[in-house]
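In: pasting the sequence and the predicted coordinates here, then a few questions.
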Amino acid sequence: MIHAPLSAELGTCFGRREGGGRRSSGRSEARLTAVARTLIATRTVELGDVSATGARLHGQDLPKVGDELFLRIRKVETFGRVVWREGDCAGVAFDEPLTASELNVVRSEGARTSQMRLTPAEVDALDQWVVGSR
């Protein structure tokens, strides 16, 4: 299930923005839908922020801390583990860092969503409509 658009208040559920954090790679906003699969369930989630080493997910019934998952964001696929969870937000650390080209794909798709001022669900619906109309 996809939530309403991410709001500014969600930025507060992704750890500290300044000082003291352990994050070694810069993150970028990338409001996209993604598919998160665990051994138990497959969920459609919203991606909030992403870096080469991890991402913030938003959605209902997210995996628990410690759960391993397979994450597909557009054409990018990676494995990771949930390292924190707070309400309907969760942080995932990727098993292997994304390559520069993978990160570029996610960031450019996220920028497109932001520029169009559409929710991730609306962008997905538009993409499906374009593919279906070809």
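Out: Cool, the structure landed. Numbers count the residues shown, from 1 in each chain.

In: okay, CA-based contacts and neighbour counts for the rest of this
Out: Will do.

In: check the gap between residue 59 and residue 110 for me.
Out: Note on residue 59: its distance to residue 110, by Cα to Cα, to the nearest Å, is 17 Å.

In: list the contacts of residue 103.
Out: 51-52 (Cα atoms under 8 Å, 6 or more residues apart in numbering).

In: which residues in this structure form strands?
Out: 28-37, 42-50, 54-58, 68-73, 76-86, 89-94 (DSSP state E).

In: give me the buried positions along stretch 36-54.
Out: Buried residues in stretch 36-54, counted by 16 or more other Cα atoms under 10 Å: 36-38, 43-54.

In: between those residues, which is closest to residue 100?
Out: Using Cα to Cα, residue 52 is the member of the buried residues of stretch 36-54 that sits closest to residue 100, with 7.7 Å.

In: structure B:
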Amino acid sequence: MSTFGKSEGGGRRFAPRSAAPLVGLLTTMQGTRSAVIVDVSATGARLRGKDLPGKWSDFFISLDGVVTFGTVQWEDGDERGVEFDARLDPGDEKILLDKIRDARGIPEFKAAFEDWTSGLAH
């Protein structure tokens, strides 16, 4: 599975990314869409979903109780790379990392997420 940016940090991004089988709600002035958070860091995420906003769109996203504002930086088909307006609070980052760790332990969820991120479930 590919990841958005470098998962260990470096390059243009200094925050490590974690593969994230999470579902979030992305809200713009045009409405709200659900999106799979493919990977996430304290400064941004890679999302996948239908009819997500285009490049340079502003949004707020709710990820398992963590809410942050951001901007779409790139788009490729059903994927979007987003940058958060502010780095996630360490407590919020821990919440997401704990959710990721918990979700990875559920075999059925992991298999479904792998299908979704590879495009098999579309």
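Out: The structure has been received and is ready for your questions. Computed from a predicted model, the values in this text were never measured in an experiment.

In: export the strands of the first structure to JSON lines and tack on distance to residue 120 of the first structure?
Out: Below are the strands of the first structure laid out as JSON lines (distance: least, Cα to Cα, whole Å):
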{"stretch": "strand 28-37", "distance to residue 120 of the first structure": "5"}
{"stretch": "strand 42-50", "distance to residue 120 of the first structure": "7"}
{"stretch": "strand 54-58", "distance to residue 120 of the first structure": "11"}
{"stretch": "strand 68-73", "distance to residue 120 of the first structure": "11"}
{"stretch": "strand 76-86", "distance to residue 120 of the first structure": "16"}
{"stretch": "strand 89-94", "distance to residue 120 of the first structure": "16"}
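
In: out of everything not next to it in sequence, what's closest to the spatially most central residue of the first structure?
Out: Geometric centre of the first structure, nearest residue: residue 47, 2.2 Å, by Cα atoms, centre = their mean. With sequence-adjacent residues excluded and distances taken as Cα to Cα, 6 or more residues apart in numbering, residue 47 of the first structure is closest to residue 57, at 4.8 Å.

In: count the residues that sit near the residue mapped onto the one you found from the second structure.
Out: Under the alignment (TM-score structural alignment), residue 57 of the first structure pairs with residue 47 in the second structure. Residue 47 of the second structure has 27 neighbouring residues, counting by other Cα atoms under 10 Å.

In: for residue 47 of the second structure, what are its contacts?
Out: Residue 47 of the second structure sits in contact with 35-39, 79-82, where contact means Cα under 8 Å, 6+ apart.

In: would you agree residue 32 of the first structure is in contact with residue 47?
Out: Yes. Using Cα atoms under 8 Å, residue 32 of the first structure makes contact with residue 47 at a distance of 5.2 Å.

In: from the buried residues of stretch 36-54 of the first structure, which two are the most distant?
Out: Applying Cα to Cα across the buried residues of stretch 36-54 of the first structure, the maximum distance is between 43 and 52, 21.9 Å.

In: excluding its backbone neighbours, what's nearest the aligned partner of residue 82 of the first structure in the second structure?
Out: If you follow residue 82 of the first structure across to the second structure using TM-score structural alignment, you land on residue 72. The spatially closest residue to residue 72 of the second structure, leaving aside those adjacent along the chain, is residue 82, at 4.4 Å (Cα to Cα, 6+ apart).
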